[in-house]
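[1] this one's structure only:
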């Protein structure tokens, strides 16, 4: 099995054709979009997905949907997105309403608070938090699902040879089974919940999932829902010291509640080689940091370490494993 993983990494390294990277302003795909209009970013190896690149890598006929963290931009995961495109994915890094962290529900009495807030952002709707004292309403036009549909329709019109329409069904809805959903922090939590609600190609979480209810001293209720996506398609890559959203100990409780440690223990990527004993939970201690509080520089560094583009060479094997295992 190690030989197979090494071969997959080799394929990633021989993808020589250029990855095309370009922005799309959300309102250009739908004039009804009025908020969070910073660009989506698109990554595609045009020669690969149109069948004209002869280097052993094939079009996966899968879309990687990247969802950024709170306050993030669509281009935050450039290194990861370019690698995915060279592995045969079409890639959309989506801008969406991301100013409210899910941790706003961390002290709610409602065990469904995290799920309600996330689903309002994912599919549009209304949610309350802080025990009903505050409200969030996201229109269908502004939500993740509608923005993705409009982006894919726009891309199909502008770049038909790349076949972006394959990620939509005949009725115009999302073809989730052809989509790998990934994200960091808030976006990683959205990715995991989408994987619970829809059967997707895979789920990739970085610095996530962080939904732990401090008031109830329990992981979010939605982790225990019946999952439309098999749990062996979920992967999580985190830093051992990451305190953002919940403590490192609570994060591991979340991952176990999600069912990712049921048969294979976590892998330590700093000391293990590909394929990381086929673990679904991956951990690093790089870089070593000093944590003086959840808003300290050390905390921010640990929280973002697993996805930072400046670490792309270090994490190439890990990312390739997560994208292809």
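    Sure thing, it's come through. Here the structure is a predicted model, which is why all the values come from computation and not from measurement. Numbering: from 1, shown residues only.

[2] can we go C-alpha only for contacts and neighbour counts from here?
    Noted.

[3] List the contacts of the helix or strand harbouring residue 6.
    Using DSSP states H and E, residue 6 falls within helix 2-13. Contact with helix 2-13 is made by 56-57, 83, 86-87, 274-275, 317, 320-321, 324-325, as judged by C-alpha atoms under 8 Å, 6 or more residues apart in numbering.

[4] ok, and for that helix, which residues are buried?
    The neighbour-count check on helix 2-13 (16 or more other C-alpha atoms under 10 Å) flags 5-6, 8-9, 11-12 as buried.

[5] second one coming, line it up with the first:
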């Protein structure tokens, strides 16, 4: 009888023991996941170049970390350091290949006197809807559809990562209210524009948004304004030229606190949505642009530790319901950029 009780106790303890978990890092080509994915050479949006795939997408999750129930969709090139940070926050993350090469082909200086020229291209790249006459990006090649197809593939290939939690109950789409859109530069600008039209959980904007000649930033937003978070180094040309502060003001982020220098104010930075750094980047404007996010350009201290660890965690995980006090718009910010 004692032996039976001991066996039952052991079985109970084993069944209650937590799973060990694992870090998963996966890649797949968009065109292999979805045969509808096509190249658009007229805007440089390719599947292959020089015999090398151009549509490889990345995903990662660490099941050893308690899940936050959030899916980060990263808009720009894959960066392992960034994804390692997101994994440590308990996020599921994907990087999708989307149409961004058009920028160099369709843009040279101020765009036509159309306040939504670039805006409509970004919207079409995001949704696949016919929003712009300048490009033709169908649904299978949009951010939304490629993200959905990738997550659906991940659910089949990596069920351990619990990607199913981001699919709708009928499996025919993503639960966008669980999505964090993020990017740097062009990617942060497209993320912000997309979130104006599609309600998401949060937007994390590194070194952006730009589109300094346009006014889409002040359009009504499906995503609450309090869900937009920006971070830039002050030596970044986009900051010096008032491109980012202009966008932040048009988006109404002054409702949630002043611009805060993270190198002089500790987390949670007064719960503001506008963060800057004057960390030393050796006078290099290009490095300043990339230094806002985890990666090779980010600033480290004497011990080799990234100095903005708290900033990155704040951007992705701080409670959206906690905000700073409203401040007036800065009259020194150059809002009219065409002059």
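    Yes, it's here. Computed from a predicted model, the values in this text were never measured in an experiment.

[6] Got a TM-score for the two of them?
    Scored against TM-score structural alignment, normalised by the length of structure 1, the superposed chains reach a TM-score of 0.78; 276 aligned residues with a C-alpha RMSD of 2.3 Å.

[7] ok so, going back, next structured bit after the helix holding residue 6 of structure 1?
    Using DSSP H and E, the first helix or strand after helix 2-13 of structure 1 is strand 20-24.

[8] on average, how far is the helix or strand following that next one from the matching bit in structure 2?
    Downstream of strand 20-24 of structure 1, the first helix or strand assigned by DSSP H and E is helix 26-29. With mean C-alpha distance after the TM-score superposition for structure 1, helix 26-29 of structure 1 departs from structure 2 by a mean of 1.5 Å once superposed.

[9] Can you state the mean residue-to-residue distance of the longest helix along structure 1 versus structure 2?
    Longest helix in structure 1 by number of residues (criterion: DSSP state H): helix 144-158. Here helix 144-158 of structure 1, set against structure 2 after superposition, deviates by a mean of 0.8 Å using mean C-alpha distance after the TM-score superposition for structure 1.

[10] Let me know the closest of the contacts of helix 2-13 of structure 1 to residue 76 of structure 1.
    Comparing those against residue 76 of structure 1 with C-alpha to C-alpha picks out residue 83 as the nearest, at 13.7 Å.

[11] What does that closest one correspond to in structure 2?
    If you follow residue 83 of structure 1 across to structure 2 using TM-score structural alignment, you land on residue 85.

[12] Please name the spatially closest residue to that match (chain neighbours excluded).
    Leaving aside its sequence neighbours, residue 85 of structure 2 sits nearest to residue 294 (C-alpha to C-alpha, 6 or more residues apart in numbering; 7.7 Å).

[13] Would you mind giving the secondary structure of the one you found?
    For residue 294 of structure 2, the secondary-structure state derived from DSSP: H, G, I helix; E, B strand; the rest coil is coil.

[14] which stretches of structure 1 form helices?
    Assigned by DSSP H, the helices in structure 1 fall at 2-13, 26-29, 46-49, 78-86, 113-123, 144-158, 186-197, 248-257, 297-304, 312-324.

[15] I'd like those written out as CSV, with distance to residue 171 of structure 1 added.
    Output for the helices of structure 1, formatted as CSV (distance: least, C-alpha to C-alpha, whole Å):
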stretch, distance to residue 171 of structure 1
helix 2-13, 34
helix 26-29, 18
helix 46-49, 24
helix 78-86, 27
helix 113-123, 17
helix 144-158, 11
helix 186-197, 19
helix 248-257, 35
helix 297-304, 38
helix 312-324, 28
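
[16] With respect to burial, which of these scores highest?
    Highest mean neighbour count of those: helix 186-197, a mean of 26 (counted as mean count of other C-alpha atoms under 10 Å).

[17] with structure 2 superposed, average distance for it?
    Counting by mean C-alpha distance after the TM-score superposition for structure 1, helix 186-197 of structure 1 comes out at 1.2 Å.

[18] what range in structure 2 does that helix sit on?
    Under TM-score structural alignment, helix 186-197 of structure 1 corresponds to residues 186-197 of structure 2.

[19] Test my guess that residue 265 of structure 1 contacts residue 282.
    No. Counting by C-alpha atoms under 8 Å, residue 265 of structure 1 sits too far from residue 282 to count as a contact (9.2 Å).

[20] Of the two, give the one with the bigger neighbour count.
    Legend: neighbour count by other C-alpha atoms under 10 Å for residue 265 of structure 1 and residue 282, higher for residue 282 (23 against 15).

[21] Structure 2: which residue goes with the more buried one?
    Alignment note (TM-score structural alignment): residue 282 of structure 1 maps to residue 275 of structure 2.

[22] For that match, give me its contacts.
    Neighbouring residues of residue 275 of structure 2 by C-alpha under 8 Å, 6+ apart: 229-232, 259-262.

[23] Tell me if I'm right that residue 77 of structure 2 and residue 95 touch.
    Yes. Because the distance of 7.4 Å satisfies C-alpha under 8 Å, residue 77 of structure 2 is recorded as touching residue 95.

[24] more crowded one of these two?
    Between residue 77 of structure 2 and residue 95, counted using other C-alpha under 10 Å, the more crowded position is residue 95 (26 against 14).

[25] List the residues that contact the counterpart of that one in structure 1.
    By TM-score structural alignment, residue 95 of structure 2 lines up with residue 93 in structure 1. Contact analysis of residue 93 of structure 1 by C-alpha under 8 Å, 6+ apart lists 40-42, 65-68, 74-75, 81.

[26] mapped onto structure 2, which of those hold?
    Contacts conserved in structure 2 for the contacts of residue 93 of structure 1, counting by both residues aligned by TM-score structural alignment, their matches' C-alpha atoms under 8 Å: 40-42, 65-68, 75.

[27] Could you check which residue of structure 2 pairs with residue 319 of structure 1?
    Residue 319 of structure 1 maps onto residue 312 in structure 2, by TM-score structural alignment.

[28] pretty sure its match contacts residue 291?
    No. Counting by C-alpha under 8 Å, residue 312 of structure 2 sits too far from residue 291 to count as a contact (11.6 Å).
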